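J.: sequence and predicted structure, then a few things I'm wondering about:
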Amino acid sequence: AKACGVNHIIVKPTDPDTVLEIVDEALGEKSKSAAIVPTPDFEREHLHLVTDKLSEKVEELETLTHQLEQEIVERKSAEDALRASEAHLQTVVENLDEGVIVSDLKGGLVQWNRAALTIHGYTKLEEGLRSQSDLVDTFELSTLGGTRVPLEEWPLFRILRGENLRDLELRVRNIRADWERIFNYGGTLVHDGSNEPVLAIVTVSDITQRKRVEERLREQADIINHARDAIIIRHFQDDRITFWNKGAEHLYGWTANEALGKPSWELLYADANERDAPLKVLLSTGEFHGELKQVTKGARDIVVDCRATLIRDPAGEPRSLLLINTDITEQKKLEMQLLRAQRLESIGTLAGGVAHDLNNVLGPILMGAESLRCNRTGEHAAAMISLIEESARRGSSIVKQVLTFARGVEGERVLINPRHLIDEMVEIAKRTFPKTIEVTGKYPEHPWAISGDPTQLHQVLLNLSMNARDAMGNGGSLILAAENVEVDDNFAAMMPGAKAGSYATLRVSDTGVGIPRALVEKIFEPFFTTKDPGKGTGLGLSTSLGIVKSHAGFISVSSEQGRGTTFTVFLPAVQADVAPCRKEAPPVTKGNGELVLLVDDEMNVRHVTKMTLETHNYCVLEANDGPEALAIFAQHKDSISVVLTDLIMPYIDGVALIRALKRIKPDMIFIASSGQDTEPRLVELQGLGVVNFLCKPYDTRKLLTVLESAVSKQLAPLPKK
C-alpha cells in the first residue's frame, strides 16, 4: 500500500479518537506539502464527512454488539441444554441394570455407574477403582473352562486396542472377598467428529444366576432326553410332533429326525379312536392317564401307559400336548397270564356247582323226552317241548359262561350296562353257590354306562362274590347292586387314587363273618389270605384291585366283624346310551330255495339242522365228514350257495376242508361252526377270508340269521380274539 502512495492505514475496527488523529495527521502532512491553508468551508465540509463516517461506524458497532449479545444468549441456552442432556444421560446410565464403566485412552477409569459398582461388590467409587491395573490385586479373570486370562487380555485393554466386544462370558473371582461369579462383557471405543477415539466404554452384566438356570435346564433336558419313558410333545391343532426324546426313539423305532414335524397319528396309531380317546378328558380336565394301543416303526403292536398334559397359550387356548408313554406290553402279558391263572382257580372252585347245575338241566331233558315217547297228546307234548327247550337253553348258557370266562378275552374296551354284569353274576351265584345263601340283584332304572373290559369286570364281581360266599359258611344274604354316584372332593380326598366326578358303582355286600379292622389294610396285598391252606391263593382281591385301577377306578371297603362286609367298586361313568337288558327279537327269515352243503360228523346235529333249514325254504345236501363233502361239492359246486361246516371232524377238519373247497371255487361262501374255544382256528379262518361263524349250540333264529347274512353277503363277523 505504501508503494502505491498510501501514508496512513486505519485498521478496523478502531475507536473514533484514533480515526480523528490519523485523519488530522494526514491532513497536516498534506497542508505542509502543498502549503494549503484550510478555509472555514473546507473545515465544515470535512467535519460533516467525518461525522457521517463516524455515524456509520457507530451503527455497525451497535449491530455487531447486538449480534454478539444474541450469540452469547444462544450459546448459554445451548450450554444449559447440553448440561441438562448430560444430567439426563448420567441419570439413565446411573440407573441402568447393566454395569457401565468409562475409561480414557490410557486405561484410567473415569466413571462407574451404580450397577457396575454393585456387580463388582462396591457401594461407592474408591481409590482402588481408578485404573484397570489397580484391579489386578482384587480380581482374577478366567474363561468358563477355567483358563486364567492375563491382564492384557482383560476386556478394557482389548477394547482400547480397537476390538468391539459382545457377549464375552468370563469367570470373575474376587480374591479378597472370596466369591466367584460369571460376567458378560461388551464394549467399544467412542470417537469424536474427526473419527478420533476419545474414550472407551465397557458394559458388564452378572449372569451367574442365568448360567445356573441354563445349566439346570441342560441337565433336565439331558435327563428328559435319556429317560426310559417316551416323552413326546405334539402340537394340539395339527398333531405335528415338536419334541421326541431318546426314550421315544427306543420305544417306537423312529429317530428324532424322522419323527419331528410328522403327525403323531401317522407314526403311533393304527386306530384313530386310540389317538382321540384322551382328547375329551384333556379338554375338560387338562390331564389324562390311561392305557393306549399303539404301533412301532416295525408294525409291532404295543400297549403304553399314557400320562398326557394339555399345555395352553397365554390366551388360554390349547397349544400343545405333553405325552409321557411307558411301555407296559410285557406287563399286560404277565397280567393276562395271572388273570387266566386266577380264573382257572375260580373255575375249579365253581366246578362242583356247575356240574350240579348241569345235572339239574339234563334231568328235565331226559325225562321230557321219555314222556314224549310215551304220551303223544298235543297239549302234553307242547308242555314237554317247552320244558326241554328251556332246559337246553339253560345248559347252553352255563357252558357258554364257563367257556367265555375260561377264555378271558382281555383288552377290549366297550360300553357296558352295569345291569348286564349284575344279572350275569346273580345267575352264576344262584346256580353255583350253596342254597343257604340268598342272592339278590339290584340296580337303578337308568344306570350310568361304563367303558371297560366285560371279562375283567366280570372277574372282579366273581372274585368279590366268592369271597362273600366263603365268609358265609352257615348261609346268609349276598346282594349285588349297581348305583349311580357323584363323588365330591371331600370323599375323593379320603380314598387313595380317587378323583371327584360321576361314577357307576358295583357293590357286593354279604352278611358273613366280616374282616378284622387290623387286616382291612392288608387284604389287597398279593398272596395275603385268611383262608385255610389250599382254600385260596390270596390273589383274588389284588387282581381285582389291579383291574379296577386299570379302568381308572377305585375300591372302598366297609366291614364289621360278625355283621358282614361290603366292597364297592367305583368306575368312571360315561355319558352314552347303552343297550337295554332285553331286546325284542327280530322276525325269523326264510330262504329262497338256496342249496346248502351241511358238513357235520354228529348225526343228530346234522339231522336237526337239515330239518330246520328245509322247514325254512332251504335245500340241503348232507356230508358226514370232509372226504364225503369234497365228493359232493365236486358234483354240485355250481349249484351250492353256502357251505356250513363243523370245525372239529375226523379225517379232514373244517379248516382244511374250507381250504380245499376254496381251491375248487374261490368265491364260495362258508359258515364255520364249533362248540369249543377255537381261537387259533378263528385266526386261520380269517386268513382264508371266512368271516361267518356259528357257536354251538345254536338255535333256529341264530342259524337262520347267520345264513341269511351270508347268502346276502351282509357278513356276520367272527368272534373277536
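T.: Structure received.
J.: could you use CA atoms for every contact and neighbour count after this?
T.: Will do.
J.: could you confirm Arg343 falls within a helix?
T.: Yes: applying DSSP: H, G, I helix; E, B strand; the rest coil, one finds Arg343 inside a helix.
J.: skip the chain neighbours and tell me the closest residue to it.
T.: Of all residues not flanking Arg343 in the chain, Ala406 sits nearest, at 6.4 Å (CA to CA, 6 or more residues apart in numbering).
J.: also this one, for the comparison:
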Amino acid sequence: MTPSLLSTTAPNAFSNWCDRMFVKDRPPLVRYTIAILAAAAALGLASLIPSRADPSHFSLFFVAVMLSSWYGGLGAGLVTMVLSALSIEYFFISPHHSIELEWRAFLRLGVFTAIAVLTSYLTTARKHAEQALRDAHDELDQRVRDRTAELAQANNTLRAEIVERKRAEQELLRLQLEMGRVERLATLGRMAGTIAHDLGTPLNSVLGYTQLLVQEDLPERARRRLTIIEAQINRMGEIIQRYLSHTRGSPLRNKVSINDLVRDTLLVLQPVFQQRGVEVTSMLAETLPIVYGDGNSIQRVLINLLDNALDACSKKGSVKIGTMACPVSANRAAGVAIEIADSGAGIPVEMLPKIFDLFVTTKPPGKGTGLGLVICQEIIKAHGGVINITSQVGQGTTVTIYLPSDARPMAPLTEERERNDRPHTDRG
C-alpha cells in the first residue's frame, strides 16, 4: 500500500508545485520575452556604472530576477538568472569579455546564482500566496453573500408562512363564530315550526267561532269588525301554513303574477328608498306568463336583492328593476326574467366566482352574515330558475333572475338552508 500511495501522491505534489511556481495565465512567449528584456535592462544600467568592481552591478541583476519572477513565474526568473550570471561573468568579472573563471570569481558567481534562484523562488511563492489569499477572500465573501441570501429567503418564507397561518386561524375563528350563529338560527327555525304547528288548532277554533258570529244578526259596524278579524285570522293561517310547508320540504304552489309581486314589493320598500334618497325606476312588461310557486318566497328574494342595491348605492344613487317574457329556447323553457340593476360601487372581480358561497359578504363587518344570497339562490333553484350576477367596480351591479312558467313540481328547499332563511341578505 505504501509504495502505491507514494507513487500516486508524489507526482501530484510535484504537479501542484509546478502549477504554483510556473505561471500559466500568460503566454510563454510573453513571459520569457520579459525575462530576457529584464536581464538586458539590468545589463544596460550596470554598464553605466563607471567602476566594474562596484557591487551595485549585482543588485541590478537581483532586481531583474525579482521582476521577471513576479511577472512570469519561476521559469522566467531562472531564465533571467542564467542571463544575468552570464552577463556578470562576461562583462564584470576579470578577465573581462571572457568565460574563463578563477576560483574566487567562480565562488562569487555561485553565490550570486544561489541568491538569484532563492530570490526567484521566494518572489514567485509570495505572489502565489497573495493570489491564493485573494482567491480565498473572494470565495469566502461569495459564500457569505450566498448564505446571507439563503437566510433572507428563508426568513421571508417563514414570515409569509406566519402571516398565512395567522390569516387561516382568523378565518377559522370567523367560521366558527358564523357556524355558532347558524346553529342558533337553526334552533330558532325549529322552534318557529313547532310554535306554528301548535298555534294552528286554536286559530282554527277562533276562525270557526268568528265565522259563526258573522252569520248572526249583528249591527253592520260589528259585522265589519268581525270581517276584518276573519281576514287577519286567515292571513295568520297562511303564514303558519307557509312555515309548516317549508319545514316539511313541500313548498306552496300557487299562480304568481311577477308584475304584481314587483309592484307590491316596491310599495312596501318605498319609504326606505325615499329615506335614503335613492331613485327607483321600474320597467315592467305589459304581459307576462304566469309563474307557479310560492309568491312569498319570491317576494323575499326581491326584498333581499333590493335591500342589497340600497346598501350599495350612496345618496343620489339609482336602482332599476324590470321584467320581461322569455320565449322558449334550446336550453330553457318559456318563463319570466327579472332584472335589478344599481349604480353602486360594484363587486371586486376576485369575489364574483364565490359570491354565492356560504358566509361570503362584501359588506363591512357587523353588517352582513353572508347568508342572504345563498338563501336567494336556493329559493330560485327550488322554483326551477336561475340567478346570475354581473358587476364592475365603480359601475354598479346587475342581478338577473329567470323563472320558468310551466307547471312542473317545485324542488323542495333544503331544510338546513330554510332554517337559516331571514328577511336579510348580503352583497356577497
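T.: That came through, no problem. For clarity, every value in this text was computed on a predicted model and none was experimentally measured.
J.: and the TM-score between these chains?
T.: The TM-score (TM-score structural alignment, normalised by the length of structure 2) is 0.37; 178 aligned residues with a CA RMSD of 3.6 Å.
J.: ok so, going back, quick one, what contacts the residue nearest to Arg343 of structure 1?
T.: Contact partners of Ala406 of structure 1, counting by CA atoms under 8 Å, 6 or more residues apart in numbering, are Arg340, Arg343, Leu344, Ile347.
J.: what are the buried residues along the helix or strand that Ile401 of structure 2 is a member of?
T.: If you go by DSSP states H and E, Ile401 of structure 2 is part of strand 396-404. Residues Gly396, Thr397, Thr398, Val399, Thr400, Ile401, Tyr402, Leu403, Pro404 are the ones in strand 396-404 of structure 2 that count as buried (16 or more other CA atoms under 10 Å).
J.: packing partners of it?
T.: strand 335-342, strand 386-392 (3 or more CA pairs under 8 Å, 6 or more residues apart in numbering; DSSP states H and E).
J.: what's the following helix or strand after the first one?
T.: Just to be clear, that refers to strand 335-342 of structure 2. Following strand 335-342 of structure 2 in sequence, per DSSP H and E, is helix 372-382.
J.: helices or strands next to that next one in the packing?
T.: helix 295-312, strand 386-392, helix 415-419.
J.: pull out the buried residues from it.
T.: Gly372, Leu373, Val374, Ile375, Cys376, Gln377, Glu378, Ile379, Ile380, Lys381, Ala382.
J.: distance from the chain centre to that helix, please.
T.: Centroid separation for helix 372-382 of structure 2 versus its chain: 31 Å, with CA atoms, centre = their mean, to the nearest Å.
J.: so after the host helix or strand of Ala573 of structure 1, what's the next helix or strand?
T.: Assignment of secondary structure by DSSP H and E places Ala573 of structure 1 within strand 564-574. For strand 564-574 of structure 1, the succeeding helix or strand toward the C-terminus, using DSSP H and E, is strand 595-599.
J.: how about residues contacting that next one?
T.: Here strand 595-599 of structure 1 has contacts from 606, 610, 618-626, 629, 633, 639-646, using CA under 8 Å, 6+ apart.
J.: mind checking which of those residues land in helices?
T.: Members of those lying in helices (criterion: DSSP state H): Arg606, Lys610, Gly626, Ala629, Phe633.
J.: for the last one, grab the count of nearby residues.
T.: For Phe633 of structure 1, the number of neighbouring residues by other CA atoms under 10 Å comes to 20.
J.: which residues does it contact?
T.: Here Phe633 of structure 1 is in contact with Leu597, Ile640, Leu661 (criterion: CA under 8 Å, 6+ apart).
J.: what's the closest non-adjacent residue to the second one?
T.: The reference is to Ile640 of structure 1. Counting by CA to CA, 6+ apart, the residue nearest Ile640 of structure 1 is Leu595, at 5.0 Å.
J.: repeat that for the last one.
T.: The spatially closest residue to Leu661 of structure 1, leaving aside those adjacent along the chain, is Leu630, at 7.1 Å (CA to CA, 6+ apart).
J.: ok, now how distant is the one you found from Glu59 of structure 1?
T.: For Leu630 of structure 1, the distance to Glu59 of structure 1 (CA to CA, to the nearest Å) stands at 142 Å.
J.: thanks a lot, catch you later.
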